[in-house]
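In: A structural model of the following input is requested.
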Amino acid sequence: MNKYLSIALISSFLFANPIDTAFKQGTYKGSFAIHYERYNFKNAQDSGFGMYSVGLNFKSKKENNIQLNLGFRANDRFYELYNGDYDNTTKAILSTANLTFFGNNFNIVLGRKKEVLQWIHGYQEEIKLNMKPTANTNLEVLHTYRHARANNHAPLKQFKQINGNDGLNVITLEAKSGNIKGQVYFYNAPDLANWYGTTINIQQNSCSLKAVYSKSNELTNKPNGSYFNIEGSYSADPASLTLGYIQTDKNGGLSSMTIARNVYDNMNPLEEGNHIFEKDAKTVYASSTLNVNDKLSFTINLGHIKFQDKKANEIDFYTDYAFNDNFSAELCLDKYSSDISTDDSTAIKTQINYKF
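Out: Purely as a prediction, here's the structure:
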């Protein structure tokens, strides 16, 4: 399957169902954001940019068990500290464009969709089967062949191939029993590698525990990679505390498991987290959040990273304020220090966001 088939399927839906009716009975959502960030480096050139982002999403009414989903985002810069700090190559992208077919205890997605899986994060061009064999289990079978980045705080990245023309095949099985939820997954990147792993989540009242293990079996001359993460959390309103540990393979790091762009977005617990995923990296981190009220919260992250006989430390501070259900603002301050002197930096990031 390729992008032309996706376009053909969506076009057939629009022509089979009058466009005006489909749009009138569908739902629209959107957002507007202004984002600014500035890095001050101790032994390298500073960088920074300011940008705005507009996102629009449409979901049609389900007709004959078929639903159309569309999503568009446009980003552009209004400030750049130095030329090249913001890649303005792509200013707009159709990030979501899929048809979802609904059956009895299953659905099939064809087209572009955002995914948040263990090693797949961001917008994918895909074919996906999602089904519930039983009330407490869920099975996903996915083939993705291109991916993109489309968020409100970074330059857009157009869809590009994953693993050449071969793409990536994924099987994920999730099961839940009481307060325990487990997941096993297998990824196949033809002629490149196979990845497999498991995630276990345990929730007991105010406490939770998560354990993740992933390993790659490389089909080339690269060394195999692995990832281990254990994390515990405790919440007692109005505060919460999280402690965690991450370790990568001594010889291969993550190896080919970094194939999918944005992998770090949902695997990195720190704002920067440089070197967390390098060979023989060991990271200890902590995070604490204080919810002052329904509008204001403060969060602090601490991280210590040991990698290849070197070390790094990071501290992040966040303030989030919700003016109302639609309008919010956030501020991030972070400091990163490392045995690699060109990494040493302080940064400020701020964003206002309006949803409609």
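In: only C-alpha atoms from now on, for both contacts and neighbour counts.
Out: Noted.
In: name all residues that make contact with N229.
Out: 210-213, 244-247 (C-alpha atoms under 8 Å, 6 or more residues apart in numbering).
In: in a strand, that's where it is, yeah?
Out: Yes - counting by DSSP: H, G, I helix; E, B strand; the rest coil, N229 is located in a strand.
In: residue contacts, the residue lying closest to it once chain neighbours are set aside?
Out: In space, N229 comes closest to I246 once its chain neighbours are excluded; the distance is 4.4 Å by C-alpha to C-alpha, 6 or more residues apart in numbering. Neighbouring residues of I246 by C-alpha under 8 Å, 6+ apart: 227-230, 276, 281-284.
In: closest one of the contacts of N229 to F13?
Out: F13 has its nearest neighbour among the contacts of N229 in V212, at 40.3 Å by C-alpha to C-alpha.
In: so what's F186 closest to, chain neighbours aside?
Out: Nearest residue to F186, sequence neighbours excluded (C-alpha to C-alpha, 6+ apart): Y196, at 4.4 Å.
In: correct me, but that neighbour touches S216?
Out: Yes - Y196 is in contact with S216 according to C-alpha atoms under 8 Å; the separation is 6.5 Å.
In: what about the two, which has more around it?
Out: Legend: neighbour count by other C-alpha atoms under 10 Å for Y196 and S216, higher for S216 (24 against 18).
In: ok, so what distance separates the more buried one from Q25?
Out: 46 Å (C-alpha to C-alpha, to the nearest Å).
In: before we move on, the earlier item: tell me the one of the contacts of N229 nearest F72?
Out: Closest approach between the contacts of N229 and F72, by C-alpha to C-alpha: V212, at 33.3 Å.
In: quick check: that closest one touching I202?
Out: No - contact status for V212 versus I202: not in contact, 12.0 Å apart, counting by C-alpha under 8 Å.
In: another sequence for comparison is provided below:
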Amino acid sequence: MKILITSFFTLVVTLGFAQEASEKKFSFDGSIDAYYRTNLTAPNDDNQIAPSTSFAETAGFSLGMANIIANYEKGKIGAVADLVFGPRGEAASSTIINQMYAYYNISENTTLTFGKFNTFLGYEVIAPAGNFNYSTSYLFSNGPFSHTGLKADFTLSDDFSLMLGVFNQTDVTEFNPDGSYAVGAQLGYADQYLNLLYDDAGLGFEVDYTGGFDASDEFFIGINAAYADNDGEGFYGAALYPQYSLSETFTLGLRGEFFQTQSEFVEDDLNVFAVTLTGSYTIEDDLIIKPELRLDSGSEDIFIDTDLAPTESLAAFLVAAIYKFN
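Out: Next up, the predicted model:
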């Protein structure tokens, strides 16, 4: 009898581990967003006047995008299908596929990812639900959006992480047109990240730092700085993202950014200083209302004023609504 009971217990434990090992997990989440934007110092007509950054550039009531993410996991393997619809998604990706990849958790400390995934460089992301400011920065808009290839993520310790990857040309995500490749790396320490990308046939070389720290329980400061060069053409700049929580539902944040283009063929390279003040009000954890005031000032007359005269600066206001679901 003792042997029978022991054998039964062993069988139950074994079946339990087998069931746990083959457990299937499916998650479905995403977001939708829309906004209203108006220029305060320039016309709001068919000839859109806006900063030369990605998204949120049209006047009046406008659509952002619908973002639908499906994640399936079984044991150590899984797959993600991230689909986007709407103007913001179309501008960020040539198809409705924002991300599509499979992953394999080889161990607790090592993960392989194969497919298309959003870039590891920069502070901001494509989906507005992942950003504090609704409009995007010059650094984000001039850097890569996505990569298609293979990457390996390593957890080196409680604080250190490392990513190594090989990809198609930057933002060439559906196929490889000429047999050239890019390589990338990311070294992380305590939520501070140093990112490197070399793409001789596309973007060239870019080094990027992304991080931040909590100054207090209510006050956070995000940081982004980058330098890019492609045969004498490129950019560099830096941005600070101070954010202060006034309550559990309302946070006030500022993005101050300096952005400089560089070219061997231009005598005076353009630079821009932009300040964006954003409020973020959360309703029942899912709906976020973001009023935003943005001031852009260039070293040249890159905008026009209400009299249609060239001017160095532009002021604009928008309010966005973002709904997250899961």
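In: overall similarity of the pair, as a TM-score.
Out: With the length set by TM-score structural alignment, normalised by the length of structure 2, the two chains reach a TM-score of 0.61; 252 aligned residues with a C-alpha RMSD of 4.2 Å.
In: related to what we said a few turns ago, dump the residue contacts of the counterpart of the residue nearest to F186 of structure 1 in structure 2.
Out: Superposed on structure 2 with TM-score structural alignment, Y196 of structure 1 falls opposite V207. Contacts for V207 of structure 2 were tallied using C-alpha under 8 Å, 6+ apart; they are 194-197, 226-228.
In: before we move on, what about N65 of structure 1?
Out: So N65 of structure 1 contacts 101-103 (C-alpha under 8 Å, 6+ apart).
In: one more time with 6 Å, if that's ok
Out: Residues in contact with N65 of structure 1, defined by C-alpha atoms under 6 Å, 6 or more residues apart in numbering, are 101-102.
In: returning to that earlier point: drop anything exposed from the contacts of V207 of structure 2.
Out: Buried subset of those (neighbour count, 16 or more other C-alpha atoms under 10 Å): 194-197, 226-228.
In: can you lay out these as CSV showing distance to L293 of structure 2?
Out: Formatted as CSV, those follow (distance: C-alpha to C-alpha, whole Å):
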residue, distance to L293 of structure 2
L194, 30
N195, 30
L196, 32
L197, 33
A226, 24
Y227, 27
A228, 28
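In: looking at those residues, which are in helices?
Out: Among those, no member falls in helices (criterion: DSSP state H).
In: just the closest of those residues to R37 of structure 2, please.
Out: A226 (28.4 Å).
In: any idea what that closest one aligns with in structure 1?
Out: So, by TM-score structural alignment, A226 of structure 2 is matched to S214.
In: if I look at the nearest residue to that match once chain neighbours are set aside, how far off is F49 of structure 1?
Out: Leaving aside its chain neighbours, S214 of structure 1 sits nearest to G197 (4.1 Å; criterion: C-alpha to C-alpha, 6+ apart). According to C-alpha to C-alpha, G197 of structure 1 and F49 of structure 1 sit 38 Å apart.
In: who's more crowded, these two?
Out: Using other C-alpha under 10 Å, the more surrounded residue of G197 of structure 1 and F49 is F49, with 22 against 19.
In: now whichever helix or strand I223 of structure 2 is part of, how far from the centre of its chain.
Out: Under the criterion of DSSP states H and E, I223 of structure 2 resides in strand 219-230. Centroid displacement of strand 219-230 of structure 2 relative to its chain, using C-alpha atoms, centre = their mean, to the nearest Å, is 13 Å.
In: same question, stretch 238-255 of structure 2
Out: With C-alpha atoms, centre = their mean as the basis, stretch 238-255 of structure 2 stands 18 Å off its chain's centre.
In: what are the buried residues along it?
Out: Of the residues in stretch 238-255 of structure 2, those buried (16+ other C-alpha under 10 Å) are 238-245, 250-255.
In: tally of neighbours for the closest residue to M65 of structure 2 other than its chain neighbours?
Out: Nearest non-adjacent residue to M65 of structure 2, counting by C-alpha to C-alpha, 6+ apart: G86, 4.3 Å away. G86 of structure 2 has 16 neighbouring residues, counting by other C-alpha under 10 Å.
In: hmm, G86 of structure 2 is touching N67, no?
Out: No - counting by C-alpha atoms under 6 Å, G86 of structure 2 stays clear of N67, with 9.0 Å between them.
In: what's the helix ranked longest in structure 2 in contact with?
Out: When structure 2 is scanned for its longest helix (criterion: DSSP H), the result is helix 2-21. Applying C-alpha under 6 Å, 6+ apart, the external contacts of helix 2-21 of structure 2 come out as G75.
In: what number of residues lie near the nearest residue to S177 of structure 1 once chain neighbours are set aside?
Out: Using C-alpha to C-alpha, 6+ apart and skipping the chain neighbours, the partner closest in space to S177 of structure 1 is N136 (7.1 Å). By the measure other C-alpha under 10 Å, the count of residues near N136 of structure 1 is 12.
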